[in-house]
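> Below is the sequence, then the predicted model.
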Amino acid sequence: MKINLSGHHVDVTDTVKQHVEEKFTKLASHFPTLISLNVIIAKEHGEFDVEVSTNYEGSRIAANGKDAVMYPAIASAAKKLDAALKHRKGHLKADKHAKPEVTAPEIAYEKVQEMDLR
């Protein structure tokens, strides 16, 4: 998986790159069709804002994490992206047109027949 990392008013050092790769390589094992991530780390008004976006199975998915410290902001964005990807994967796996078989009326009918209502 390719990670495009950029900073806005933030120096992107090797340590930051390594931390971002550690957080987001776990996603690559859970979602093998994930090709690339765009990560933007910005600092505005004393708060770090980490924005992560990607295209997954035909739809654009983005997540955002904010914190006063950079590393928790990265972790927050990674967690939110993981949840969004799981949600999208669930939508893709669900067969929305298959109707569940309803057995409740038949069972209820059988129960009523067994009861002595006299």
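Okay, I see it. Numbering: from 1, shown residues only.
> When you work out contacts or count neighbours from here on, use the C-alpha atoms and nothing else.
Noted.
> which residues sit in contact with Ala62?
Contacts for Ala62 (Cα atoms under 8 Å, 6 or more residues apart in numbering) come out as Glu51, Val52, Ser53, Thr54, Leu81, Ala84.
> another structure for you, compare them:
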Amino acid sequence: MNLTISGHHLEVTPALREYVLTKLDRVTRHFDQVVDINVMLSVEKLKEKERRQKAEVNVRVKGKDIYCESAHEDLYAAIDQLMDKLDRQVIKHKARLQEHHHESPKRLNGAVTEAPQ
């Protein structure tokens, strides 16, 4: 699993890196077929009152790319919201992969072929 944590207008401190890693443990615990994770932390300075901290993640799993983003005034709160969203999407993807309640291709036509007697 490749992990990239980067910052835009922000220095990624060891404390931020460790916080993201502990939150990502929850996602990798649910689904172990993660190939690549890219995390982007950024600060948007619109106005002094509306200063937004934004966190984005792009997870490449077997068969799909999952993208989430979250914004909040506090970066740690944005990371928490982001990991909650990502966790729900990963669980949903895992459920789709494990669902085996589909019809077999032989029975899709509605008629079962019988052998002549």
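Here it is on my side, so go on. Keep in mind the model is a prediction, meaning the values are calculated, not measured.
> TM-score for the pair, please.
The TM-score (TM-score structural alignment, normalised by the length of structure 2) is 0.78; 99 aligned residues with a Cα RMSD of 1.5 Å.
> re the thing from before, quick one, which of the contacts of Ala62 of structure 1 are buried?
Neighbour-count burial (16 or more other Cα atoms under 10 Å) applied to these gives Glu51, Val52, Ser53, Thr54, Leu81.
> Of these, just say which sits nearest to Ser29 of structure 1.
For those, the minimum distance to Ser29 of structure 1 (Cα to Cα) is 14.0 Å, reached by Leu81.
> could I get the contacts of Ala62 of structure 1 as CSV with secondary structure and distance to Lys17 of structure 1?
Shown next, in CSV, are the contacts of Ala62 of structure 1 (DSSP: H, G, I helix; E, B strand; the rest coil; distance: Cα to Cα, whole Å):
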residue, secondary structure, distance to Lys17 of structure 1
Glu51, strand, 15
Val52, strand, 14
Ser53, strand, 16
Thr54, strand, 18
Leu81, helix, 18
Ala84, helix, 23
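> Let me have the residues you listed in TSV, extended by distance to Glu21 of structure 1.
Below are these laid out as TSV (distance: Cα to Cα, whole Å):
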residue	distance to Glu21 of structure 1
Glu51	15
Val52	13
Ser53	15
Thr54	15
Leu81	14
Ala84	19
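> which of these lies closest to Ile35 of structure 1?
So of the contacts of Ala62 of structure 1, ranked by how close each gets to Ile35 of structure 1 (Cα to Cα), first place is Thr54, at 8.3 Å.
> In space, not sequence, find me the middle residue of structure 2.
What sits nearest the mean C-alpha location of structure 2, by Cα atoms, centre = their mean, is Leu86, with 3.7 Å.
> Quick one: map Asp65 of structure 2 onto structure 1.
Taking TM-score structural alignment, the alignment pairs Asp65 of structure 2 with Arg60 from structure 1.
> what ranges do the strands span in structure 2?
2-8, 34-45, 51-61, 64-72 (DSSP state E).
> what comes up buried for stretch 66-84 of structure 2?
The neighbour-count check on stretch 66-84 of structure 2 (16+ other Cα under 10 Å) flags 67-72, 75-84 as buried.
> ugh, wrong one, stretch 32-51 of structure 1
Leu34, Leu37, Val39, Ile40, Ile41, Ala42, Lys43, Phe48, Asp49, Val50, Glu51.
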